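Participant: Have a look at this prediction, sequence included:
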Amino acid sequence: MLIATPPLLVLPFPAIDPVLIQLGPFAVRWYALAYVAGLLIGWWLAKKLCATPALWGGKSAIPPEEFDDAVVWVAFGVILGGRLGYVLFYNLPYYASHPMEALTVWHGGMSFHGGFLGSILAMALFCRRRGLPLMSMLDIAAAVVPIGLFLGRLANFINSELWGRVTDVPWAFVFPTGGPEPRHPSQLYEAALEGVAIFVILQIAIHGFKALARPGIVGGLFVMLYGLSRIIVEFVREPDPQLGYLAGGWLTMGMLLSVPMVLFGAWLAWHSSRRPPLNERVPA
């Protein structure tokens, strides 16, 4: 019988306190700071994109000042949707028995897919109220979301949560909450794919190919690329303990929720690319 031995090279987990500042009962955590910083940087970049007519092939479809209010709507959509998505998709039996625990967001538990749907609903309501084109608003949001994803995944790493499966790769970490076995730093994989790679691809599409001029391309690319990135990382990410593997010892809830994103995103980007540019369309 062979006994697995740990790799000779295991990276030491950085001793970073998840709490940045503690003032009595008040604590500022890196995770919360990641949300705030992602929203603020995204708001700044969104306004800059909307204030650059050349990227739209003419007049911008979204006045830059509209994002001063839109960012508040999106923030509520992300937080409420993210929490509700986690309750429904990942731990419904527990919260059905402990309904008040669903309100304790400070204990952790957020779902990207839920936050994604919540932000779309928030933007749809905002655009309807302000008379703005929803698809262009979604494109701008998609262009800046990778910033928040990158910061959020780094915060997951600092919190020693959402770590990967046991491995013998030389860049493995022994996480404080993950037992004695070395594991994939799947949070860093996601930060690289969902954050850096998707951000670069979308910026190339926007600045190099004027994708904002055809509403739906940027949003479709983001949805497709995020789904693909999440599916890839799920092969090395430890599934949530209350769910485990859904079928065959390899399928996870993250994969299951990401497949429709890949299909819909690919269709939306393709469909939008076949339409004439925004500022060349003849009013009906």
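Facilitator: Structure received.

Participant: all contacts plus neighbour counts: C-alpha atoms, from now on.
Facilitator: Fine.

Participant: What segments of the chain are strands?
Facilitator: Under the criterion DSSP state E, strands of the chain are mapped to 19-23, 26-29.

Participant: tell me how far the last one is from the chain's mean position?
Facilitator: So the one you mean is strand 26-29. Distance of strand 26-29 from its chain centroid, counting by Cα atoms, centre = their mean, to the nearest Å, is 23 Å.

Participant: Point to the residue nearest the middle of the protein.
Facilitator: Residue closest to the average C-alpha location in the chain (Cα atoms, centre = their mean): Leu149, at 4.4 Å.

Participant: Now that residue. Nearest residue, chain neighbours left out?
Facilitator: Among residues not flanking Leu149 along the chain, Gly195 sits closest, at 5.4 Å (Cα to Cα, 6 or more residues apart in numbering).

Participant: can you give me the helices for this protein?
Facilitator: For the chain, applying DSSP state H gives helices covering 30-50, 67-90, 92-97, 112-130, 134-158, 186-190, 198-209, 217-234, 253-273.

Participant: For the second one, buried residues please.
Facilitator: Neighbour counts using 16 or more other Cα atoms under 10 Å place 67, 70-71, 73-75, 77-87, 89-90 of helix 67-90 among the buried residues.

Participant: who does that helix touch, helix- and strand-wise?
Facilitator: Taking 3 or more Cα pairs under 8 Å, 6 or more residues apart in numbering; DSSP states H and E as contact, the helices and strands that helix 67-90 lies on are helix 30-50, helix 112-130.

Participant: on that earlier part again, Asp17: which of the helices of the chain is closest?
Facilitator: When the helices of the chain are ranked by proximity to Asp17, the top entry is helix 134-158, at 7.5 Å, counting by Cα to Cα.

Participant: buried sites along stretch 185-198?
Facilitator: Taking 16+ other Cα under 10 Å as the basis for neighbour counts, the residues of stretch 185-198 that come out buried are 185-195, 197-198.

Participant: just stretch 269-284 next, same as before
Facilitator: Ala269, Ser272, Ser273, Pro277, Leu278.

Participant: Would you tell me which one of those comes nearest to Met224?
Facilitator: When the buried residues of stretch 269-284 are compared for distance to Met224 (Cα to Cα), Ala269 wins out at 8.7 Å.

Participant: For Pro12, which non-adjacent residue is closest in space?
Facilitator: In space, and not counting its chain neighbours, Pro12 is closest to Phe173: 6.3 Å by Cα to Cα, 6+ apart.

Participant: got another, please set it beside the one above:
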Amino acid sequence: MLNDLYHMLDPVAFTLGPLSVRWYGLAYVVGFFFAALVISRTAKRWGVRVTSDDLSTILICVVVGVIFGARLGYVLFYGDGYYLTHPFEILAFSQGGMSFHGGLIGALLSGIVAAKICGIPYTTLADLGCIAAPIGLFCGRCANFINGELWGAPTDLPWAVVFGGAAGSVPRHPSQLYEALLEGVLLFIILFALSRKTPPRSRGTFLGVFMLLYGVFRFLVEFVRLPDEQLGYLLGTNWLTMGQVLSLPLIIAGICMLIWVSRTHLPQQGHPEAKDEAEDVQGSPEA
């Protein structure tokens, strides 16, 4: 069933004259739209004031950070020296090649700028963003599946997919869908459930949980996802991939963040003009 479904899918969602709109591009749009919605609703539930101007600033900063960070991350982590001899292709987004780990670094750095402009504590802003991020990850991994890229190793499992093209006619793990379910659906459910507590959990909690669980999920999926062809497996092994190497520091950072949270217990805060209001809400009994 999955084989038939895949072969009916076109990476191009629709065309308008000479313009072709691809599912991958739509995944970014949908992901950022729902991220804004989740951030707004969660902040309101926490009693943390994030104005419409704040939200616009946050989105602009994060969009720029994610896109450029993801591209530069791919160039640095997966380029294997190619872009040293082809520097004009570094920003050739149309050729594909985006790294989640680079996008995360870009989002965290651009979040510093957004937090400074909005006057919102960085860790509160990061927590809100991390609750919303799995939605974008889900959309992106589904787009990877539609594009027939980042496929898995050969398998005889009943849900194996024949991707064709460079992947050949061998049935393979639909590793994109594994990631969509783990990094997208499951991670969102966990973070959203944690966010329901009132008063909200201490600043940095969601950033720590996100980094820890994403790192674990990605590390595990890499065992059935084939590495990028230009890199292959690392250090002479037949299992260690760049994705796993990049996920290890993410796991460590998540653990360190949660340890810091357990020692600081800083309350979530929003726009400084609503500090007193937020403190009143956060001091209310747990729902």
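Facilitator: Happy to help now that I have it. All figures in this text were calculated on a predicted structure; none of them were measured in a lab.

Participant: thinking again about what came up before, now the helices and strands packed on helix 67-90 of the first structure in CSV, with distance to Arg165 of the first structure?
Facilitator: Below are these laid out as CSV (distance: least, Cα to Cα, whole Å):
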stretch, distance to Arg165 of the first structure
helix 30-50, 22
helix 112-130, 20
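
Participant: do you know which of those helices lies nearest Leu251 of the first structure?
Facilitator: With Cα to Cα as the measure, helix 112-130 is the member of these nearest Leu251 of the first structure (16.7 Å).

Participant: I would like the range of the second structure that aligns with that closest one, please.
Facilitator: Aligned using TM-score structural alignment, helix 112-130 of the first structure spans residues 100-118 in the second structure.

Participant: thinking again about what came up before, can you redo the strands of the first structure as JSON lines, where the extra columns are distance to Ser97 of the first structure?
Facilitator: Conversion of these to JSON lines gives the following (distance: least, Cα to Cα, whole Å):
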{"stretch": "strand 19-23", "distance to Ser97 of the first structure": "30"}
{"stretch": "strand 26-29", "distance to Ser97 of the first structure": "28"}
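
Participant: re the thing from before, pretty sure the residue nearest to Leu149 of the first structure contacts Val144?
Facilitator: No - at 9.6 Å, Gly195 of the first structure and Val144 do not qualify as touching, with contact defined as Cα atoms under 8 Å.

Participant: Can you report how many residues lie near Leu125 of the first structure?
Facilitator: For Leu125 of the first structure, the neighbour count with other Cα atoms under 10 Å is 14.

Participant: what's the spacing between it and Gly38 of the first structure?
Facilitator: Separation of Leu125 of the first structure from Gly38 of the first structure (Cα to Cα, to the nearest Å) stands at 22 Å.

Participant: Next: Asp69 of the first structure.
Facilitator: Asp69 of the first structure is 16 Å from Gly38 of the first structure, where distance means Cα to Cα.

Participant: same deal with Pro25 of the first structure?
Facilitator: Here the distance between Pro25 of the first structure and Gly38 of the first structure works out to 25 Å (Cα to Cα).

Participant: between the two, who's got more neighbours?
Facilitator: In terms of neighbours (other Cα under 10 Å), Gly38 is the more surrounded of Pro25 of the first structure and Gly38; the figures are 21 against 5.

Participant: corresponding residue for that one in the second structure?
Facilitator: Pairing criterion TM-score structural alignment: the partner of Gly38 of the first structure within the second structure is identified as Gly31.

Participant: How about its match, nearest residue that isn't a chain neighbour?
Facilitator: Closest to Gly31 of the second structure by Cα to Cα, 6+ apart is Gly136, at 3.9 Å.

Participant: Number of residues surrounding the one you found?
Facilitator: For Gly136 of the second structure, the count of nearby residues is 22 (other Cα under 10 Å).

Participant: quick one: what's aligned to it in the first structure?
Facilitator: When the two structures are superposed using TM-score structural alignment, Gly136 of the second structure falls opposite Gly148 in the first structure.

Participant: right, and that match touches Leu39 too?
Facilitator: Yes - with contacts defined as Cα under 8 Å, Gly148 of the first structure counts as touching Leu39 at a distance of 6.7 Å.

Participant: and Pro64 of the first structure, how far is that from Ser111 of the first structure?
Facilitator: 29 Å.

Participant: Sorry, slip of the keys, the one I care about is Leu92 of the first structure.
Facilitator: Looking at Leu92 of the first structure against Ser111 of the first structure, where the rule is Cα to Cα, the gap reads 13 Å.

Participant: the more surrounded of the two?
Facilitator: For Leu92 of the first structure and Ser111, the more surrounded residue by other Cα under 10 Å is Ser111, and the numbers stand at 20 against 17.

Participant: what does His265 of the second structure align to in the first structure?
Facilitator: Per TM-score structural alignment, the equivalent position to His265 of the second structure in the first structure is Pro276.

Participant: excluding its backbone neighbours, what's nearest its match?
Facilitator: Taking Cα to Cα, 6+ apart, and ignoring the residues beside it in sequence, Pro276 of the first structure has Arg214 as its nearest neighbour in space, at 6.9 Å.

Participant: The one you found matches what in the second structure?
Facilitator: Mapped onto the second structure by TM-score structural alignment, Arg214 of the first structure lines up with Ser202.

Participant: quick one, what contacts its match?
Facilitator: Applying Cα atoms under 8 Å, 6 or more residues apart in numbering, we find Ser202 of the second structure in contact with Val261, His265, Leu266, Pro267, Gln268.
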